[in-house]
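A.B. asks: The sequence and its predicted three-dimensional model are supplied below.
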Amino acid sequence: MKALVLAGGKGTRLRPLTHTSAKQLVPVANKPVLFYGLEAIRDAGITDVGIIVGDTGREVREAVGDGSAFGLDVTYIPQEAPLGLAHCVLVAREFLAGDPFVMYLGDNFLVGGIRGLVDAFRAEECDARILLTRVAEPQFYGVAELGPDGEIVALEEKPEHPRSDLAIVGVYTFSPAIHEAVRAIRPSARGELEITDAIKWLIDTGHRVRSHFVTGYWRDTGRLQDMLECNRIVLEAVEPDVAGTVDGLSEVSGRVVIAPGAVVEGSVIRGPAVIGADTKIIGSYVGPYTSIGEGCVIEDAEVDYSIVLADSAIRGVRGMTHSLIGRNAEVTKATGVPNAYQLMIGDHSKVQVRA
């Protein structure tokens, strides 16, 4: 069995970060979201992996390499434009050959892995097994309707009046029958080949399509609040590990990871939190559910429930919370008069200030 991992797309909901970076490489607890998916695939016993890449392909290649660091053998498959999930199956036809495969959306975050899904697909003969979870607002998702034996009998994409609360999670298993399905469908109104249309084709032509339920935690990490929530979930499980330097004037409590080379001086860190390698925390407060990347400087500042990416600096700023700070960013306190905000904000940014 093979795996097809989707790491293309434009990540419009996480702009401006994704103007210059792959959305699948935004970190959760200082590890890219994509890495969690690759580890889940490996833990399910699959080692032959194709990764669909687009405009950010170079960055993904540099991060993942040949896959050996994960125990995988990785093949990169370029997609010229984001023309839909079913189009990814089309362009990966040569790699997939006649083998069954799992398709994993690289920006999905799934706690509990996919071994149950893969084992169930292998054990029971069917042409597709789709991962589902119950959600509070199914109108924002692809929604599945089940028959009495757990078979999928209908699919709707973001229906105005959903007939169930079962959302389609971004992990699928397919037999080679899916290749005929993706060739048979036509682009949707948004100009993409939809995987839901291909699955509908399987259902309509008498192929067996089964369901499988998420047993752990799942999030599509396309929005800020989803990233912060995933960060919280992972940090809840970290084991304390202080490998960096903490001076006698500092207080570190709870589940805190401080990587080698990091320095904490005159500061308070309350876990769960992760501090990256070679980062300096000076005269500051780092609160729960915060991940600070490597090479950062947090000085005379207060940060909690946030993600700060590598090589960024926060100086003299109090009360920063629920924030995602990109790489090589600088957030500082203004000096002098007038007492005013000075902002340089990129396209699609969001800033909240207390007036």
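C.D. replies: Alright, I've got the coordinates.
A.B. asks: going forward, measure contacts between C-alpha atoms and count neighbours the same way
C.D. replies: OK.
A.B. asks: now the helices for the stretch 101-250 of the chain?
C.D. replies: Under the criterion DSSP state H, counting those that start in this stretch, the stretch 101-250 of the chain contains helices at 115-123, 177-184, 195-204, 224-235.
A.B. asks: could the ones you listed be laid out in a markdown table, adding mean neighbour count and distance to residue 274?
C.D. replies: Listed next are the helices of the stretch 101-250 of the chain as a markdown table, based on neighbours: other Cα atoms under 10 Å; distance: least, Cα to Cα, whole Å:
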| stretch | mean neighbour count | distance to residue 274 |
| --- | --- | --- |
| helix 115-123 | 17 | 28 |
| helix 177-184 | 17 | 42 |
| helix 195-204 | 20 | 37 |
| helix 224-235 | 19 | 8 |
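A.B. asks: any chance of these in a markdown table, with distance to residue 105 too?
C.D. replies: Shown next, in a markdown table, are the helices of the stretch 101-250 of the chain (distance: least, Cα to Cα, whole Å):
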| stretch | distance to residue 105 |
| --- | --- |
| helix 115-123 | 15 |
| helix 177-184 | 17 |
| helix 195-204 | 12 |
| helix 224-235 | 15 |
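A.B. asks: Second structure for comparison follows:
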Amino acid sequence: MKGLILCAGRGTRLHPFSYSQPKTLLPVANQPVLFHCIRKLLEVGVTDIGIVINPSHVQIPECVGNGSQFGATITYIHQDKPMGIAHAVRMSQAFLQKEPFILLLGDNLLMDSLTELVRGFQEKRSDGVVMLSEVKRPQDFGIAEVREGRLISVEEKPARPKSNLAVIGAYLFTTPIFEAIDSLQPSARGEYEITDAIQAMIDRGLVIAHRTATGKYTDVGTVERWLEANRWMLARELGKEVEIGKDSVVLNCEIIGPVLIGNGCRLENCRIGPYVSIQNGVQLLNCAHIENSILLEESCLQDVKWKLKDSVFGRSSHLKGELEKHMASVILSDKSSIHLPAGGGDEA
């Protein structure tokens, strides 16, 4: 069995952070989202992994390499244009050959193990398995209709959903998926939809099994969802603990876990947490309170007298301010600087 992770998307909803790096490399609990996907595959014994990327996303092979750091073998597959999930799968056929494969979306995080996905394939002797999850806004997702335990239809973003069970970013397919994809026409948005391919398989009488996720799931597609994913990943990995990296200095600080502090950081006279991840080389000096936030590499916050919550600070960004407020949410892109002088005026 092989693995396939799709990472060719533009990530426009994560601007400004996805201007400088692919969204699948943005960190959740100080690890790129893509790394979490790779480890999910390794947990079920899948080590031969293809990653679909846009040719311009050179940072992904630079970061992931050949897979040896994970004990995996990585093959890169180019998708020049974002023409949909099914198109990306079709572009990967030479790599996948005739083996069954697990398909993951590289910007999705799933708490559940993929064991149930594999078990559904083995026990049902199916031609594919999809992972489902209950959602609050089914019209925003590909929605599955299940009747008497059988998956009978899948529809992409229906105006009148037949259920609240969304097809989330974890699938297992066999070779009939390629014939189904070849029969597709582009959707109204000009993409080849994986939900249409699944429906084509069902219409041909092929068996598509399903499993319903019991744990949390999110796509890291917006800043809000990124912060949400970071929050529950920190809670899962640390509980209420605090982890401090090598050569980091923490002086006169109150830290409320879960908080993850990278290497070479300096924190002085601050209240931090809960749910804060701090990457390598960050400086936090005289900060009143930072909660539920992400600080990327080499960012610096100094003399911030108000509470920061639900904030993201880009790489090498700088915030210095003495303007007193009750609370603020700040989104600051890479290499940006804001200075709020003590007199009360704003200067950027």
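C.D. replies: Perfect, thanks for sending it. On a predicted model such as this, the values are computed, not experimentally measured, just so you know.
A.B. asks: Looking at the helices of the stretch 101-250 of the first structure, which is nearest to residue 76 of the first structure?
C.D. replies: helix 177-184 (19.2 Å; Cα to Cα).
A.B. asks: Residue 319 of the first structure contacts residue 302, doesn't it?
C.D. replies: Yes: with contact defined as Cα atoms under 8 Å, residue 319 of the first structure and residue 302 form a contacting pair (5.4 Å).
A.B. asks: which of those two has more neighbours?
C.D. replies: Using other Cα atoms under 10 Å as the criterion, residue 319 of the first structure and residue 302 rank with residue 302 on top: 21 against 10.
A.B. asks: How about the contacts made by the residue most central in space within the first structure?
C.D. replies: Centroid-nearest residue in the first structure: residue 107, 3.4 Å away (criterion: Cα atoms, centre = their mean). Residues in contact with residue 107 of the first structure (Cα atoms under 8 Å, 6 or more residues apart in numbering) are 7, 23, 24, 33, 34, 220, 221, 222.
A.B. asks: What of residue 79 of the first structure?
C.D. replies: Residue 79 of the first structure is in contact with 8, 52, 53, 54, 88, 91, counting by Cα under 8 Å, 6+ apart.
A.B. asks: Okay, it and residue 14 of the first structure: tell me how far apart.
C.D. replies: Remark: distance between residue 79 of the first structure and residue 14 of the first structure (Cα to Cα, to the nearest Å) = 21 Å.
A.B. asks: same question, residue 111 of the first structure
C.D. replies: 21 Å.
A.B. asks: so how far is residue 73 of the first structure from the residue nearest to residue 28 of the first structure when sequence neighbours are not counted?
C.D. replies: Nearest non-adjacent residue to residue 28 of the first structure, counting by Cα to Cα, 6 or more residues apart in numbering: residue 231, 4.9 Å away. Here residue 231 of the first structure is placed at a distance of 28 Å from residue 73 of the first structure (Cα to Cα).
A.B. asks: for residue 87 of the first structure, same thing?
C.D. replies: 23 Å.
A.B. asks: Repeat that for residue 90 of the first structure.
C.D. replies: With distances taken as Cα to Cα, residue 90 of the first structure is found 21 Å from residue 73 of the first structure.
A.B. asks: Compare neighbour counts for these two and give me the winner.
C.D. replies: residue 90 (18 against 15).
A.B. asks: Contacts only, for residue 152 of the first structure.
C.D. replies: 144, 145, 146, 203, 209, 210, 211.
A.B. asks: could you redo the last one with a cut-off of 6 Å?
C.D. replies: 145, 146, 209, 210 (Cα atoms under 6 Å, 6 or more residues apart in numbering).
A.B. asks: among those residues, who's most crowded?
C.D. replies: residue 210 (24 neighbours).
A.B. asks: correct me, but that residue touches residue 151?
C.D. replies: Yes: at 4.4 Å, residue 210 of the first structure and residue 151 qualify as touching, with contact defined as Cα atoms under 6 Å.
A.B. asks: Residue 275 is in contact with residue 256 of the second structure, correct?
C.D. replies: No: with contact defined as Cα under 6 Å, residue 256 of the second structure does not reach residue 275; the gap is 8.3 Å.
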